[in-house]
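Asker: My questions concern the predicted model and sequence given below.
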Amino acid sequence: MNDTRSTGMTRRALLGAFAAATVTAAPTFANAAGFLRGAGDIRRIKMYSGRTGERLDMIYWIEGNYIKDAVKEINHFMRDWRTDDVVNIDLRTVDIMAAAHNLMDINEPYMLLSGYRSPKTNAMLRSRSSGVAKNSLHMHGQAADLRLASRTVGQMAKAASACHGGGVGRYSGSNFVHMDCGAVRTWGG
């Protein structure tokens, strides 16, 4: 096979080019969260807010990259609706939410009960309930409280826990699941 030599491309050069391309592509795969493996090249989030009446249904990640405008919309949607304060939501939490949604194989959007909470809102909620953490991850844009009509709290918690991406709290009495990108842990009943 002297054809490769006639073009100036040896077998060794061809293998080297392939190896270089593989190394170049590796960071995309290395940065993908393990719990989203098999989720495809697109990540989508679907939510609505009973508090504001807003709806969100968008692709926010394509082929290893977050979409800047979509992320901006997610940040706004998950704002503290009481104060209208907006922060950058930790996208690891959004990834956990999206992965859990995919695992449940449903089309229904999440009902977002609480995303970002300002310190003022968190203090107010804490004064009314012993279930609100003083240093809640909600205040850092790293948590969401979610509900689905078509799934039980147990089903939602099981899907979120399967992601091994953060904390999962079951609040059966209030019919919602807390998902965050903090330490992997579970609580509630």
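Answerer: Everything's here; your move.
Asker: switch to C-alpha atoms for all contacts and neighbour counts from now on
Answerer: OK.
Asker: Which residues are in contact with T28?
Answerer: If a contact means C-alpha atoms under 8 Å, 6 or more residues apart in numbering, then T28 has G64 as its contacts.
Asker: second one coming, line it up with the first:
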Amino acid sequence: MNTRRSTPHKSAAQRRLLLKGLAALPLAFPFRPASASSDRYELKFRHTQSDEMLDVVFRDGGGYVAPAIERMNWLLRDLRSGEMTRMDPQLFDILHALKSRCGGDTFEIVSAYRSPVTNAGLRKRSRGVARHSLHMDGRAIDVRLVGFDTARLRDAAVDLGLGGVGYYPKSDFVHVDTGDVRIWGAVPR
């Protein structure tokens, strides 16, 4: 009986080829089971200054969704100058955590990215604008959550412990950012 045995070198090469082929399968057949919908991070926005709206899945089981992030960056641009920046995606994670915790639907955007020129102009008119604001770095956003009390939204943001939280009850918005954990404005309950 003539039995042929493959040499160790040949079988190792065949295993590598098989592994490469198996690794490529997800690219050829991007199947996502129904349970993957729980990996979908969705946000809805309405910009209070431009009335623009956006409903987008910005993250899924594969990570951040680049076209969605670009659409959010555009929405959150400096409306005074027209400049856009790359917003910190962790800011979107914080908003998603707030939405999940509070049960809200749409975030109203009061302010997001600010160019240095815009920030300096706002600083001249209001002492509540920081000289080195994280808005200029795309790391801060001022929001309301439609149908949800802003004091409770502030409390939820503070409970997350994920960055800075400022509360502006007269203007009825909450500031959240991806900087160090700190709180300012009206004291949480």
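Answerer: Arrived safely, thanks for sending. This one's a predicted model, so the numbers in the text were calculated from it and none came from an experiment.
Asker: Does the equivalent of G154 of the first structure over in the second structure fall in a helix, a strand, or a coil region?
Answerer: Alignment of G154 of the first structure against the second structure is given by TM-score structural alignment, with A151 as its counterpart. Look at A151 of the second structure: counting by DSSP: H, G, I helix; E, B strand; the rest coil, its state is helix.
Asker: And for Q90 of the second structure?
Answerer: Q90 of the second structure carries the three-state label helix when classified by three-state DSSP.
Asker: The closest residue to it other than its chain neighbours: what's it in contact with?
Answerer: Of all residues beyond its chain neighbours, the one nearest Q90 of the second structure is T178 (6.8 Å), with distances taken as C-alpha to C-alpha, 6 or more residues apart in numbering. Neighbour list for T178 of the second structure: D88, Q90, L91, R139, A140, L162, G163, G164 [criterion: C-alpha under 8 Å, 6+ apart].
Asker: What ranges does the first structure have for its helices?
Answerer: 3-6, 11-31, 68-77, 91-104, 119-128, 153-162 (DSSP state H).
Asker: Nearest to Y48 of the first structure among these would be which one?
Answerer: Using C-alpha to C-alpha as the criterion, the shortest distance between Y48 of the first structure and the helices of the first structure is 8.7 Å, found for helix 68-77.
Asker: Which residue range of the second structure does the closest one align onto?
Answerer: Equivalent residues of helix 68-77 of the first structure are located at 66-75 in the second structure, counting by TM-score structural alignment.
Asker: Go through that stretch and flag the buried ones.
Answerer: Across stretch 66-75 of the second structure, burial judged by 16 or more other C-alpha atoms under 10 Å covers A68, I69, E70, M72, N73, W74, L75.
Asker: What are the contacting residues of that stretch?
Answerer: H47, E52, L54, V56, V57, F58, M84, T85, R86, M87, P89.
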